[in-house]
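Visitor: Sharing a model prediction with you, sequence too.
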Amino acid sequence: MAKVAVVLSGCGVYDGAEINEAVLTLLSLEQQGATYQCFAPDREQMHVINHLTGEPVAGETRNALVEAARIARGDIKALSALNPGEFDALLVPGGFGAAKNLCDFAVAGDQMSVQDDFLSVARGFHQANKPIGLICIAPVMAAAICGAGAQCTIGNDTEVAAAIDAMGAQHLQCPVTEARVDVGNKLVTTPAYMLAGSVSEAYAGISDCVKEVLALS
């Protein structure tokens, strides 16, 4: 039975992990016979967004680990405790938290940098030849993790696809219900809410992503 590390980036599509994507990832893992442990960085998230208005909340701060614990029902550990040697694969749901709290793509675009703690963990999986699944916007980190030429998808967003190519990865078109597999890098990606218009559409692609990750583990 595969044991998978799931890295969350807060709680909420605009400033943390996309909740539907996170839950569907955990559901798919259970349905496909894997076990998992959730992790998140123990630091303040970039900012707090009012999810009713879409506007930043002045003067409010939240901790990404504390917020992600809402999704994991408290069963979560700090990212610093994640040892790739104890797991068979890594999965990273999307949401703007992936582009704000795991890296700074949301503000820096193709000049982004990945947070050192997450990059060290993700590269640890890659260097150990263990599969990695990146969901939604998370594939913008593909080249940083797997190196130049890594193949990934965010669906068909031309601007983000161009940024991915500029950073040294190769973007692949992909419908919402599917995933794309870079066999050489053991990297699996799916668009999820980069394209999804419903929970069921997101589920189809995420389930396929999980299936492919587990097949490579």
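Guide: That came in fine, so what should we check first? Numbering: from 1, shown residues only.
Visitor: from here on, contacts and neighbour counts on C-alpha atoms
Guide: OK.
Visitor: and residue 115, how many neighbours?
Guide: Neighbour count for residue 115, taken as other CA atoms under 10 Å: 14.
Visitor: now it: how far from residue 126?
Guide: For residue 115, the distance to residue 126 equals 16 Å [CA to CA, to the nearest Å].
Visitor: Residue 33 - how many residues pack around it?
Guide: Neighbour count of residue 33, defined by other CA under 10 Å: 11.
Visitor: Quick check, it in contact with residue 1.
Guide: Yes. Counting by CA atoms under 8 Å, residue 1 is a contact partner of residue 33 at 6.6 Å.
Visitor: all helices of the chain, in order?
Guide: For the chain, the helices defined by DSSP state H cover 19-31, 64-71, 96-100, 105-108, 116-127, 142-146, 158-166, 199-216.
Visitor: ok, structure two:
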Amino acid sequence: MKQVAIILSGCGVFDGAEIHESVLTMLHLERQGARYQCFAPDIEQHHVINHLTGEEQDEQRNVRVEAARIARGDVASLDTLDASAFDALILPGGFGVAKNLSDFAFKGAQSSILAAVKESCQAFNQLGKPIAYLCIAPALIGHIHPAGTLATIGNDEATAQAVEALGASHVNCGVADIVVDDTHKVISTPAYMLAGSISEASTGIEKAVQKLLEFA
């Protein structure tokens, strides 16, 4: 049975991991016969957003503690992720990727990435193990993989330009499709960058998971 690591960035689309994408990832992995383990960095969130009003809250939350809401408590510290113990890796989207795992939401083409995320992803890459990036997570590809690695965030021109400036080669992609870099075993899909419903997001995520497990 394939073992897949999932890196979460909190809980909630505006300040953490996108919940629908995270749960769909788990569902499709399980349906396709794989097991998974969730990981998250033990750090403070960039900020906390009230998801009802969209306003920033005057409080602090921990990324791993929040991710535990999605993982039903079973989320390990990212520092303990050992690429040799898994067959593949997947990163759901949500603004937490661009605010907590990196500062892409604020700095775009000048962004940097959390060292633990970069090291974990590169460890999988160096072992020839596949990685799937969902939604905004492909914005990290240029930070992690060799220049020219194929990536998609859908078709938003400004975001695609920032992805290219960071070194990835952006490919426009529909919500139901995936972009695959066969050389580097990197898969990406737009998910909620384009999806108007949970079923639309599910279609691309299912294909991404299927391809991930094929590579693995």
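Guide: Looks like it came in fine. Remember, predicted model here, so these are calculated numbers, not experimental data.
Visitor: Now the TM-score, please.
Guide: Scored against TM-score structural alignment, normalised by the length of structure 2, the superposed chains reach a TM-score of 0.99; 216 aligned residues with a CA RMSD of 0.6 Å.
Visitor: Tell me who's in contact with the residue positioned nearest the centre of structure 2.
Guide: By CA atoms, centre = their mean, the mean C-alpha position of structure 2 lies nearest to residue 91, the distance being 2.5 Å. Listed by CA atoms under 8 Å, 6 or more residues apart in numbering, the contact partners of residue 91 of structure 2 are 6-8, 131-134, 137.
Visitor: cool, and residue 56 of structure 1?
Guide: 47-50.
Visitor: swap the cut-off to 10 Å and go again
Guide: The neighbours of residue 56 of structure 1, taking CA atoms under 10 Å, 6 or more residues apart in numbering as the test, are 14-15, 47-50.
Visitor: Buried ones among those?
Guide: Buried members of these, counted by 16 or more other CA atoms under 10 Å: 14-15, 47-49.
Visitor: quick one: which of those is nearest to residue 144 of structure 1?
Guide: Distance to residue 144 of structure 1 across those (CA to CA) is lowest for residue 15, with 21.6 Å.
Visitor: and the closest one, what does it touch?
Guide: 9, 45-51, 54, 56, 62, 64, 95-101.
Visitor: Which neighbours do residue 33 and residue 1 of structure 1 have in common?
Guide: Common neighbours of residue 33 of structure 1 and residue 1 (CA under 10 Å, 6+ apart) are residue 214.
Visitor: In space, what's closest to whichever residue in structure 2 pairs up with residue 70 of structure 1 - neighbours in sequence excluded?
Guide: With TM-score structural alignment defining the correspondence, residue 70 of structure 1 maps onto residue 69 in structure 2. Of all residues not flanking residue 69 of structure 2 in the chain, residue 11 sits nearest, at 6.9 Å (CA to CA, 6 or more residues apart in numbering).
Visitor: distance of the one you found from residue 63 of structure 2?
Guide: Taken as CA to CA, the span from residue 11 of structure 2 to residue 63 of structure 2 is 8 Å.
Visitor: what sits in contact with each of the two?
Guide: Residues touching both residue 11 of structure 2 and residue 63 (CA under 10 Å, 6+ apart): 17, 96.
Visitor: Tell me how far the residue nearest to the centre of structure 2 lies from residue 177 of structure 2.
Guide: Residue 91 of structure 2 is 17 Å from residue 177 of structure 2, by CA to CA.
Visitor: coming back round to it: can you count the residues close to the residue nearest to residue 69 of structure 2?
Guide: 25.
Visitor: What of residue 215 of structure 1?
Guide: Quick note: residue 215 of structure 1 (other CA under 10 Å) scores 11 neighbours.
Visitor: Could you double-check that it sits in contact with residue 133?
Guide: No. Using CA atoms under 10 Å, residue 215 of structure 1 is not in contact with residue 133; the gap is 11.6 Å.
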